[in-house]
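Novice: I need the structure of the sequence given here:
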Amino acid sequence: MFLKIYEENPNPKDIREVVVELRKGAVVIYPTDTIYGIGCDINNAKAVERVARIKNMNLKKEHLSFICHDLSQISEYTKSLDNATFKMMKRNLPGPFTFIVNANSNVPKLFKNNKKTVGIRIPDNNIIRDLVKELGHPILSTSVLDEDEIIEYTTDPELIHEKYHNQVDIVIDGGYGDNSPSTVVDCTQGGFDIIREGKGELEY
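Specialist: Predicted structure coming up:
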């Protein structure tokens, strides 16, 4: 399915239609505030494994991330955030950042690496945030392409659909995407360590 949704004002009917499919185990390509993402319901292990196969990822070694709707949803999946981390996230979210935090037991096992950490995003994009809100829990977040392969079809939804329509269930056309990944910030060591410079410029 190739579905046009307008980012400024996503149609609730379209959002519900996608969420019905996500609950059945669909794999979806969706817009964010950076590169287009490919993901699924984080609680559906088979769908997560499908994404891993499409992206050629090893789930035991990969550092997986997911998208939350807001800060209160982040707190459901992390060990308690200290005051400085919470304030810093509040200043920068929604935005083009992936924050690595200590995971709690609500995070599915597939997502936890040996350090028991997880990457969390709240993109500044109404389509994906509305999907997460309607679904009721986070959606797996991994970019359509690896960063060293960023070329035109990462940004054009029609070309993304052309390439991936046999591998995924839905491609959402939310307009042209960006070709810069998110800035990755490690918050697990008591400070804020930028481990990948991307689109976002962190405000402390």
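Novice: Every contact and neighbour count from this point should use C-alpha atoms.
Specialist: Will do.
Novice: what are the ranges of the strands in the chain?
Specialist: With strands called from DSSP state E, the chain shows them at 2-4, 28-30, 37-39, 65-67, 97-102, 117-121, 139-143, 170-173, 183-186, 193-196.
Novice: Would you do the same for the sequence below? I want to compare the two.
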Amino acid sequence: MAQFFQLHPEHPQPRLIKQAAEILRSGGLLAVPTDAAYSLVGVTGHAPLLERIRAIRGVDEKHHFTLMCRDLSEIAKYARVDNAQFRLLKATTPGSYTFILEGTRELPRRLLHPKRKTIGLRVPDHPVVLALLAALDEPLLSSTLILPGDELPLADADEIR
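Specialist: Sure thing, here's the model as predicted:
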């Protein structure tokens, strides 16, 4: 069953964030605004989530996924980060950049790129996503919301409904 939440883009309502977090915890999938475009997000503990995202997007098992993290310390938990990478991350996050880094053993293998053992990581700079990350206390698995046959990601909530 699809639900539509209208959240304030700068000051998301805590009650609605809590409801959205519960949907994610129960294995649900959300389309959320980010600082770049809309993304499909879910929590990493639900294995069928990857297949649902792949089916919606029309992509294969080689598709790269991104983990949205709250901060640099959370990125360091899931990826190997050397000093030069850390300086670059610190200078450019939060923001719309995604960094492809080698994953650690903390990541479930199904989330890593099958051959390279890497994953995309980012610290978003959008109040709605940051509120969800705080409510969940774990990273969000994400993929930009580009529908099959489209070249550009969806950027308008009314297009998603």
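Novice: Include mean neighbour count and distance to L159 of the first structure when you put the strands of the first structure into TSV, please.
Specialist: Shown next, in TSV, are these (neighbours: other C-alpha atoms under 10 Å; distance: least, C-alpha to C-alpha, whole Å):
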stretch	mean neighbour count	distance to L159 of the first structure
strand 2-4	15	11
strand 28-30	26	12
strand 37-39	24	14
strand 65-67	24	24
strand 97-102	25	25
strand 117-121	25	25
strand 139-143	24	15
strand 170-173	24	10
strand 183-186	21	25
strand 193-196	14	27
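Novice: next one: stretch 105-119 of the second structure to chain centre, how far?
Specialist: 15 Å (C-alpha atoms, centre = their mean, to the nearest Å).
Novice: now do stretch 83-97 of the first structure
Specialist: 16 Å.
Novice: Now it: buried residues?
Specialist: Buried residues in stretch 83-97 of the first structure, defined by neighbour count with 16 or more other C-alpha atoms under 10 Å: T85, M89, N92, L93, P94, G95, P96, F97.
Novice: List the contacts of the counterpart of N58 of the first structure in the second structure.
Specialist: Aligning on TM-score structural alignment places N58 of the first structure opposite D60 in the second structure. Contacts for D60 of the second structure (C-alpha atoms under 8 Å, 6 or more residues apart in numbering) come out as R54.
Novice: Which pair of the buried residues of stretch 83-97 of the first structure spans the longest distance?
Specialist: Within the buried residues of stretch 83-97 of the first structure, T85 and P96 form the most distant pair, 16.4 Å apart (C-alpha to C-alpha).
Novice: Against which helices or strands is the longest helix along the second structure packed?
Specialist: Counting residues, the longest helix in the second structure under DSSP state H turns out to be helix 14-25. Under the contact definition 3 or more C-alpha pairs under 8 Å, 6 or more residues apart in numbering; DSSP states H and E, helix 14-25 of the second structure sits against strand 38-43, helix 127-136.
Novice: and those, which is most packed in?
Specialist: strand 38-43 (a mean of 23; mean count of other C-alpha atoms under 10 Å).
Novice: quick one: it aligns where in the first structure?
Specialist: Under TM-score structural alignment, the match for strand 38-43 of the second structure is residues 36-41.
Novice: what's the closest non-adjacent residue to the alignment partner in the second structure of I15 of the first structure?
Specialist: Aligning on TM-score structural alignment places I15 of the first structure opposite I17 in the second structure. If you skip the residues right next to it in sequence, I17 of the second structure has L132 as its closest partner in space, 6.1 Å away by C-alpha to C-alpha, 6 or more residues apart in numbering.
Novice: residues touching that neighbour, list them.
Specialist: I17, K18, A20, A21.
Novice: Among these, which one sits closest to G149 of the second structure?
Specialist: A20 (28.4 Å).
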